[in-house]
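# what would the 3D arrangement of this be:
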Amino acid sequence: MSLSRIVMRLARNPGTEFAGGDDHRGYSLTAPLTADGLLDEAAYAKARDACTVRRFAPDEDPVDGRLARKGQRWFFDYDEGDSADDEPVYRLGDHRFAVGEYVTITDEDGRPLTYKVVEVQPAA
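The predicted model follows:
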């Protein structure tokens, strides 16, 4: 089983302060993918501890967390003991992680924002 490093950067989000997008805001995700670029649920179950996420933005320190799953709901978890910090990802299990694809993540303020996949590489 191999892991992939997926980088997503903030895409254009009309009606927000990020109407033009922001290449300096985003997420770096480490997760197993199928040949089709979908999250590999079976491999995730075996490598859950290696599935990490880092949120980055120019005006804040990077925040490290993990990819987590409850039932069919995937999310980014930054503190295992506190569900208030979880960032839900809209239909993450259905998203194809390939350069140019888009992913919607609900930020810490409860706003759904769109991110563009800009990089998918084998994790080091």
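# going forward, measure contacts and count neighbours with C-alpha atoms only.
OK.
# host element of residue 53?
strand 52-57 (DSSP states H and E).
# and the contacts of that strand?
By C-alpha atoms under 8 Å, 6 or more residues apart in numbering, the list of residues contacting strand 52-57 from outside reads 24-31, 62-67, 76.
# to compare against the first, here's another:
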Amino acid sequence: MTYQDVFVEFWGQVKESVAAGAFAKLTMAKTIGKPELKNIFLRPIYDKDDFRVMLKYSFRPREVEDIEEEMTLDEAFIILKSHLKSSFLSVILFTTIKDVTFKVNKKGVGSITESSPTFKNVVQA
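Coordinates of the predicted model:
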């Protein structure tokens, strides 16, 4: 199974956490090299009829302003997927139920691990 297939499986857990109202945050981490882009974060925006996320690009030089964009979960998936293995090697999903980590190793193999939740409550963007 390719890392892309494992990421799609991981993304299924992201969608499940949104449906359960448990999605707290998502972080892309473990940069490759020393790029200007340090992290990408997703924060939830729960609305009565709609769910959106605030996607934030965080940059290493402090002089560069962070960029924030509001979008759908599907739009965020496309952006995050494009940064996998080119800029970042891991994605961490924080929910109020559990934390789920997706990693790509040096051979390009993806894996998913779960741990106890970091967040007790959902804080909206």
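# TM-score for this pair?
Scored against TM-score structural alignment, normalised by the length of structure 1, the superposed chains reach a TM-score of 0.41; 75 aligned residues with a C-alpha RMSD of 3.9 Å.
# on that earlier part again, and the next element down the chain from the strand holding residue 53 of structure 1?
On the C-terminal side of strand 52-57 of structure 1, the nearest following helix or strand under DSSP H and E is strand 60-70.
# from residue 66 of structure 1, how far out is residue 47 of structure 1?
Taking C-alpha to C-alpha, to the nearest Å as the measure, residue 47 of structure 1 falls 11 Å from residue 66 of structure 1.
# out of the two, which sits in the more crowded spot?
Using other C-alpha atoms under 10 Å, the more surrounded residue of residue 47 of structure 1 and residue 66 is residue 66, with 22 against 15.
# wait, that one sits on residue 74?
No - taking C-alpha atoms under 8 Å as the definition, residue 66 of structure 1 is not a contact partner of residue 74, at 10.6 Å.
# helix or strand for residue 118 of structure 1, which one?
strand 112-122.
# after the longest helix belonging to structure 2, which helix or strand is next?
As assigned by DSSP state H, the longest helix anywhere in structure 2 is helix 3-19. Using DSSP H and E, the helix or strand that follows helix 3-19 of structure 2 in sequence is strand 23-31.
# in that following strand, which residues are buried?
23, 24, 25, 26, 27, 28, 29, 30, 31 (16 or more other C-alpha atoms under 10 Å).
# okay, now residue 78 of structure 2: neighbour count?
By other C-alpha under 10 Å, the residues close to residue 78 of structure 2 number 10.
# next, the angle strand 23-31 makes with the helix or strand that contains it.
Residue 78 of structure 2 belongs to helix 73-83 when elements are defined using DSSP H and E. Taking axes from the mean of the first three to the mean of the last three C-alpha atoms, to 10 degrees, one finds helix 73-83 of structure 2 and strand 23-31 inclined to each other by 10 degrees.
# who touches helix 73-83 of structure 2?
With C-alpha under 8 Å, 6+ apart as the test, helix 73-83 of structure 2 has contacts from 11, 28, 51, 52, 53, 55.
# what are the buried residues along that helix?
For helix 73-83 of structure 2, by 16+ other C-alpha under 10 Å, it's 73, 76, 80.
# all helices for structure 1, in order.
In structure 1, the segments counted as helices under DSSP H are 41-47.
# need the max-distance pair from the contacts of helix 73-83 of structure 2.
28 and 51 (20.1 Å; C-alpha to C-alpha).
# related to what we said a few turns ago, list the contacts of the longest helix of structure 2.
With contact meaning C-alpha under 8 Å, 6+ apart, helix 3-19 of structure 2 is reached by 23, 51, 77, 93, 95, 100, 102, 104, 108-112.
# now that helix: buried residues?
So, applying 16+ other C-alpha under 10 Å, buried residues of helix 3-19 of structure 2: 3, 4, 6, 7, 10, 11, 13, 14, 17, 18.
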